[in-house]
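> For reference, the sequence and a predicted model appear below.
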Amino acid sequence: MKTRWITMLTLSLFNWGPVAGQLKVGDKLPDFQLQDQNRQTFHLKNELGKGPLVIYFYPKDETPGCTKEACSFRDSFTSFQDLGAKVIGISSDDIASHKKFAEKYRLPFTLLADEGGKVRKLFGVPKSLGMTGRVTYVIDNEGKIIHLFNSQLQATKHVTEALQAIKKS
């Protein structure tokens, strides 16, 4: 049991692959709906076919790593737009927290409130270091995962990984 826990922790910290139960490359995304920072309903099925999607799960608004990650996505937002991609961040924070976070850091992309963690569970996003994992999925027009990056500690690398995956597809 101890060895399994160490293996799972290592995988999620340093991106050595998905953990058991986590969606993986080639899987089709399950449909979901959540509220964004502006109280608008985001429905996955309405976004498919409009270009690549980058869906990134992060632990919490206003924490150092999550702020660096969000600002890195913000700073590269034009590159994502140029590739026709939409960026979506998801955490268990509520709508008000997302609104404040987005306004404070001028985040030009969608933040979704997954307060009960149901979408995180649908994706099988693992926990690491006692908090929600930091996982980025790149999705094609048909809703299939073409790339995933799972690393709690390399917050800003999620952006470069996503951009490279979109450019390759």
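Arrived safely.
> CA only for contacts and neighbour counts going forward, please
OK.
> Look up how far Lys127 lies from the residue sitting nearest the centre point of the chain.
Centroid-nearest residue in the chain: Tyr56, 0.8 Å away (criterion: C-alpha atoms, centre = their mean). Going from Tyr56 to Lys127 by C-alpha to C-alpha, to the nearest Å gives 14 Å.
> try Ile6
Relative to Lys127, and taking C-alpha to C-alpha, Ile6 is found at 13 Å.
> same question, Leu44
Leu44 is 23 Å from Lys127, by C-alpha to C-alpha.
> what do you get for Cys71?
In terms of C-alpha to C-alpha, Cys71 sits 22 Å off from Lys127.
> ok, those two, which is more surrounded?
Neighbour count, other C-alpha atoms under 10 Å: between Cys71 and Lys127, Cys71 has more, with 19 against 16.
> Now do the contacts for the residue nearest to the centre of the chain.
For Tyr56, the contact set (C-alpha atoms under 8 Å, 6 or more residues apart in numbering) comprises Val87, Ile88, Gly89, Ile90, Arg134, Val135, Thr136, Tyr137.
> Structure two is appended below for comparative analysis:
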Amino acid sequence: MKTAFVLGATLLASLVLMNRTAHAEVQIGDEVPEFKLVGSDGKTYTSEQFKGKQAIVIAWFPKAFTGGCTKECKSMREQGETLKQFDVAYFTASCDAVKKNMDFAASLDLDYPILSDPDKTFAKALGCLSPRGVSSRWTYYIGKDGKILHIDKSVKTETHGADIAAQLETLGIAKKQ
């Protein structure tokens, strides 16, 4: 009985430690993990295509076609003219399939792409994959140098577009000429 308890406790401790290391969160100043994701516009986006050229904002949401995610995406669409003033590529992202995000983007008439991470590789690398298997509602601001500038873990869905613009201003992201 004692041996079974010790083995069970050891197994549980190992699983907890594996889970922690598998989902370690990136921090401000860290290099963004490499990514290659398909957007709802059918284009493939990679970390390398922006490095040295343009800042990036990636606003993760848990699941397409849900209330909060719809509000967040609409808020970003409504602030599109303001966001486009900055020298930044901005996206929303989820672990949904590409087709689902294409349908979701079309239903909302979005003017920016939703990135799809159906195998959850990038979400895991960032540390934003929740225990439920969907991404947390976190937004990552990445500098031209490929380093994480800011992580917003307190996203307000209805004002997120304006909040992103304000954060870009605070971070000193250049405006387009």
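That came through fine. Computed from a predicted model, the values in this text were never measured in an experiment.
> what's the TM-score here?
Superposed pair, TM-score by TM-score structural alignment, normalised by the length of structure 1: 0.79. Supporting alignment: 149 aligned residues with a C-alpha RMSD of 2.0 Å.
> now for the residue nearest to the centre of structure 1: what does it line up with in structure 2?
Matched to structure 2 by TM-score structural alignment, Tyr56 of structure 1 sits across from Ala59.
> how much does the helix or strand containing its match stray from structure 1?
Per DSSP states H and E: Ala59 of structure 2 is located in strand 55-60. Superposed on structure 1, strand 55-60 of structure 2 shows a mean distance of 1.1 Å to its aligned residues (mean C-alpha distance after the TM-score superposition for structure 1).
> Off-centre distance for whatever helix or strand comes next after that strand?
Once the chain leaves strand 55-60 of structure 2, the next helix or strand it forms, by DSSP H and E, is helix 67-78. Centre-to-centre, helix 67-78 of structure 2 and its host chain are 14 Å apart (C-alpha atoms, centre = their mean, to the nearest Å).
> Identify the residue nearest His98 of structure 1 in space, chain neighbours excluded?
Gln37 (5.2 Å; C-alpha to C-alpha, 6 or more residues apart in numbering).
> Near Ala162 of structure 1, how many other residues are there?
There are 26 residues near Ala162 of structure 1, going by other C-alpha under 10 Å.
> my guess is Val125 of structure 1 is in a strand, correct?
No - assignment of Val125 of structure 1 by DSSP: H, G, I helix; E, B strand; the rest coil gives coil, placing it outside any strand.
> Translate it into the numbering of structure 2.
By TM-score structural alignment, Val125 of structure 1 lines up with Cys128.
> what does Gln81 of structure 1 give?
Aligned partner of Gln81 of structure 1 by TM-score structural alignment: Lys84.
> Repeat that for Val159 of structure 1.
Using TM-score structural alignment, Val159 of structure 1 sits opposite Gly161 in structure 2.
> try Ser72 of structure 1
Checking with TM-score structural alignment, Ser72 of structure 1 has Ser75 as its match.
> just to revisit the earlier point, just the contacts of Tyr56 of structure 1: which are in strands?
Val87, Ile88, Gly89, Ile90, Val135, Thr136, Tyr137 (DSSP state E).
> what's the burial count for Ser97 of structure 1?
17.
> hang on, I meant His150 of structure 2
18.
> and what of the one 5 residues further on?
Applying other C-alpha under 10 Å, we find 18 residues neighbouring Val155 of structure 2.
> picking up where we left off before, relative to helix 67-78, how tilted is the strand holding Ala59 of structure 2?
Relative orientation of strand 55-60 of structure 2 versus helix 67-78 (axes from the mean of the first three to the mean of the last three C-alpha atoms, to 10 degrees): 150 degrees.
> So which bits of strand 55-60 of structure 2 are buried?
Ala55, Ile56, Val57, Ile58, Ala59, Trp60 (16 or more other C-alpha atoms under 10 Å).
> No more questions from me, cheers.
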